[in-house]
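**Student:** here are the coordinates; sequence isn't available:
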C-alpha cells in the first residue's frame, strides 16, 4: 500500500513541443505531461495508491482505460512510445527528489534515444497478421486428400476407421509441408510493405488450423491499404490460407528503446494481460 506520497502513473512518451493530452486516464484521472519543452515528455496522472491490482474485471477495465489514453495520444501527437500498464514513478527518499523530478531526470538522460525512436515511429502504426492453413480446405488444393475421402465412403466401417487414421496423418503431413513451402513467399510479400516485422507465437490456436505466419508489422499509415490488398492477393493464390488482419493500433510492439537507464524508480511495471493487448 502507498503511504500517500504523490507518485506519477505513466502512459506514454511523446515528442517535445506543445502537446496537451485530451480526456482522462484510469478511473477518470486528470492527465498532464512531464518533461522539458524541447525534449521528450511523459503523459501521466498524479497517483497516490499502489499498483492497479484486483479482480479480473477491474484489471480489464483499467487496462482498457490505459490503452484508450495511448490511442488518443497516438491520434493527436506527432508520435508516441506506449508504456506498459502499471508503470508508476515515485519520489526518492534519499535525494528528496519528487516523482516529477525523478521522471524529468530520466527523460533528460534518455532524450537522445527516445527522440530518435519517436522520429522513426512518426506516421506509423502497428497491424497484426495471422496466417494459417485450414485443414478442412486441403481437398481443394491436394487431390490426394480428396481421393482418400472418396475411397473411404465406399469401404466397410472397419476399413474406414483405418483409412481415417491414415487420412489424418496424410492431412497433417500435407498441411505442415505446405506451410513450410509457402512461408518464405508469404513473409517476403508481407515484409515488403513493412518497416519492421516481429513474429510471435499465438496463445490461441483454432482447431484444424496450422500457423504459417503470426507477425506484428510496423507500417507507414498510408501503406495499410496496400498491405491489406497484398493479403487478399495471397488468399487468392493460396485457397487453403485463412487470414486475420488486425489493427491499426499505436506501435506497441515497436516501442522498445535501448537505454542505459530505466525510468526512475517505478513501483511496478506490469505487462497487460494477453487478452487485453492489441
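**Tutor:** Arrived safely, thanks for sending. Here the structure is a predicted model, which means the values were calculated and not measured. Numbering: from 1, shown residues only.
**Student:** CA atoms for contacts and neighbours, from now on please.
**Tutor:** OK.
**Student:** How about the residue in this protein that sits furthest from its center?
**Tutor:** residue 156 (50.7 Å; CA atoms, centre = their mean).
**Student:** on contacts alone, who are the packing partners of the helix or strand residue 236 falls within?
**Tutor:** For residue 236, the element it lies in under DSSP states H and E is helix 224-237. For helix 224-237, the elements it packs on are helix 157-191, strand 241-249, judged by 3 or more CA pairs under 8 Å, 6 or more residues apart in numbering; DSSP states H and E.
**Student:** now that helix, how far from the centre of its chain.
**Tutor:** Relative to its parent chain, helix 224-237 has a centroid offset of 20 Å by CA atoms, centre = their mean, to the nearest Å.
**Student:** the inter-axis angle of it versus helix 157-191?
**Tutor:** 150 degrees (axes from the mean of the first three to the mean of the last three CA atoms, to 10 degrees).
**Student:** Give the buried residues for helix 224-237.
**Tutor:** Buried residues in helix 224-237, counted by 16 or more other CA atoms under 10 Å: 224, 227, 230, 231, 234.
**Student:** before we move on, what about stretch 238-245?
**Tutor:** Per 16+ other CA under 10 Å, stretch 238-245 contains these buried residues: 240, 241, 242, 243.
**Student:** What of stretch 192-210?
**Tutor:** For stretch 192-210, the neighbour count (16+ other CA under 10 Å) marks 193, 194, 197, 209, 210 as buried.
**Student:** Stretch 52-64 now?
**Tutor:** 52, 59, 60, 62, 63, 64.
**Student:** Using the three-state scheme, assign the fifth one.
**Tutor:** Read it as residue 63. Here residue 63 is recorded as helix under DSSP: H, G, I helix; E, B strand; the rest coil.
**Student:** Just put the buried residues of stretch 52-64 in JSON lines and tack on distance to residue 139.
**Tutor:** Listed next are the buried residues of stretch 52-64 as JSON lines, based on distance: CA to CA, whole Å:
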{"residue": "52", "distance to residue 139": "51"}
{"residue": "59", "distance to residue 139": "45"}
{"residue": "60", "distance to residue 139": "42"}
{"residue": "62", "distance to residue 139": "46"}
{"residue": "63", "distance to residue 139": "43"}
{"residue": "64", "distance to residue 139": "42"}
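**Student:** Going by distance to residue 73, which of those residues wins?
**Tutor:** Nearest to residue 73 among these: residue 64, at 14.3 Å, using CA to CA.
**Student:** Got another one to weigh against that:
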C-alpha cells in the first residue's frame, strides 16, 4: 500500500507560489499537485507515522506532535507570504492523488471563492482576558462590606446562609457583565474587519496565559489596515470597555478560522 499524501494547503493554480523545504516528517520534499484552477501543496508521508493504532497514540503525544505541527504552520506561513492560500488543518491525509482530486473537486466553488475573498487579507486573533479569581474576590469583598451592618445583625447560621447567597450572586453578576462586555467588544471590533468569527475558548493550561480567557475571536483584516485595527484594539482594551477586559492581539496568521472544511460533504 502506497504512502499517503499530506495536504498543507491550496493556492490558485495561476500563481507562481513555490513550496520550499520538506514536509512534517523532515524528509519528503514539498510538491505542487495541479488540480485544475487550484494547486495543492503536498508531501508524501510515511504511512506508519499517521495511520494505525500506534499513530493514534503518537498523535496524543505533545512531544511528538509539537515539532510537526510547527513545521505544518511554517509551511503555510511561507505560502501565505507568497500569495493567497487555503490553510488546511494539521494531519490532513489522502490515500492518493485521485482521492485528493475528488475531494477538492467537490469543494471547488467554495475553495475558489474563499481564495478570492481572502486575497490581500490576513487573520488576526484577539483574546479578551481577565483575572477571574481576583475579580471575584474584589467584588465579593466590596459587596460584603456594603452589607456588613445588615449581616452582623443576623444569627450566625442565617448570616452564613446570606453570605453564600451573596457570593453566588456576585459570581452570576460577574458572568453577566463579562458576557455583555464581550458582545459589545465583538460588535465594535467587527466594524473594522472584513469578517469575524468566535473561536473556542482555552483554559490557562492550554493557552499558556496568566489570565483567564473570557472570549477568543478571529478577524479577517486587509493587509493594508493592521495598524488601524491595532489602534482600535488598544483603544478598547481595559478601561475602554464595560468589563475592563484586557485585549491581546496577535497575527498576522493564515486565515485558518475562515477556511472551508474539506471533511464536510
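**Tutor:** Perfect, I can see it now. For clarity, every value in this text was computed on a predicted model and none was experimentally measured.
**Student:** Residue 137 of structure 1: which of the helices and strands packed on helix 224-237 of structure 1 is closest?
**Tutor:** That would be, of these and by CA to CA, strand 241-249, which comes in at 8.6 Å.
**Student:** What span of structure 2 is the closest one aligned with?
**Tutor:** Mapping strand 241-249 of structure 1 onto structure 2 (TM-score structural alignment) gives residues 245-253.
**Student:** Where does residue 8 of structure 2 sit: helix, strand or coil?
**Tutor:** Under three-state DSSP, residue 8 of structure 2 comes out as strand.
**Student:** Contact partners for the residue most central in space within structure 2?
**Tutor:** What sits nearest the mean C-alpha location of structure 2, by CA atoms, centre = their mean, is residue 199, with 5.4 Å. Shown in contact with residue 199 of structure 2 (CA atoms under 8 Å, 6 or more residues apart in numbering): 215, 216, 217, 218, 257.
**Student:** what about residue 181 of structure 1, distance to residue 244 of structure 1?
**Tutor:** Applying CA to CA, to the nearest Å, the value for residue 181 of structure 1 to residue 244 of structure 1 is 20 Å.
**Student:** so residue 6 of structure 1 sits right up against residue 47, yeah?
**Tutor:** Yes - using CA atoms under 8 Å, residue 6 of structure 1 is in contact with residue 47, at 5.7 Å.
**Student:** what about residue 39 of structure 2, neighbour count?
**Tutor:** 21 (other CA atoms under 10 Å).
**Student:** so what corresponds to it in structure 1?
**Tutor:** Checking TM-score structural alignment: residue 39 of structure 2 goes with residue 41.
**Student:** Share the number of residues neighbouring the closest residue to its match other than its chain neighbours, please.
**Tutor:** Spatial nearest neighbour of residue 41 of structure 1, chain neighbours left out: residue 35 (4.5 Å); criterion: CA to CA, 6 or more residues apart in numbering. By other CA under 10 Å, 23 other residues sit near residue 35 of structure 1.
**Student:** Distance from the chain centre to stretch 109-116 of structure 1, please.
**Tutor:** The answer for stretch 109-116 of structure 1 is 23 Å, by CA atoms, centre = their mean.
**Student:** Ignore what I typed, I meant stretch 116-131 of structure 1.
**Tutor:** On CA atoms, centre = their mean, the centre of stretch 116-131 of structure 1 falls 10 Å from that of its chain.
**Student:** what's the span of it from first residue to last?
**Tutor:** First-to-last residue span, stretch 116-131 of structure 1, CA to CA: 32 Å.
**Student:** tell me which residues of it are tucked away?
**Tutor:** 117-118, 121-131.
**Student:** Can you tell me what sits against it?
**Tutor:** In contact with stretch 116-131 of structure 1 (CA under 8 Å, 6+ apart) are residues 14-15, 78-81, 211-221, 241-253, 255, 257.
**Student:** What range does that stretch cover in structure 2?
**Tutor:** With TM-score structural alignment as the criterion, stretch 116-131 of structure 1 aligns to 113-128.
**Student:** Please enumerate the helices of the stretch 51-200 of structure 1.
**Tutor:** Secondary structure of the stretch 51-200 of structure 1 (DSSP state H, counting those that start in this stretch): helices located at 56-76, 99-109, 111-121, 143-153, 157-191.
**Student:** hang on, the earlier thing: can you pull the contacts of the match of residue 39 of structure 2?
**Tutor:** Per CA under 8 Å, 6+ apart, neighbours of residue 41 of structure 1: 13, 14, 15, 16, 33, 34, 35, 107.
**Student:** Which of these are retained in structure 2?
**Tutor:** Retained in structure 2 (both residues aligned by TM-score structural alignment, their matches' CA atoms under 8 Å) from the contacts of residue 41 of structure 1: 13, 14, 15, 16, 33, 34, 35.
**Student:** Keep only those of those that are in strands.
**Tutor:** 13, 14, 33, 34 (DSSP state E).
**Student:** Counterpart of the second one over in structure 2?
**Tutor:** What that stands for is residue 14 of structure 1. By TM-score structural alignment, residue 14 of structure 1 lines up with residue 11.
**Student:** picking up where we left off before, could you measure from the residue nearest to the centre of structure 2 over to residue 213 of structure 2?
**Tutor:** In this view, residue 199 of structure 2 and residue 213 of structure 2 are 11 Å apart by CA to CA.
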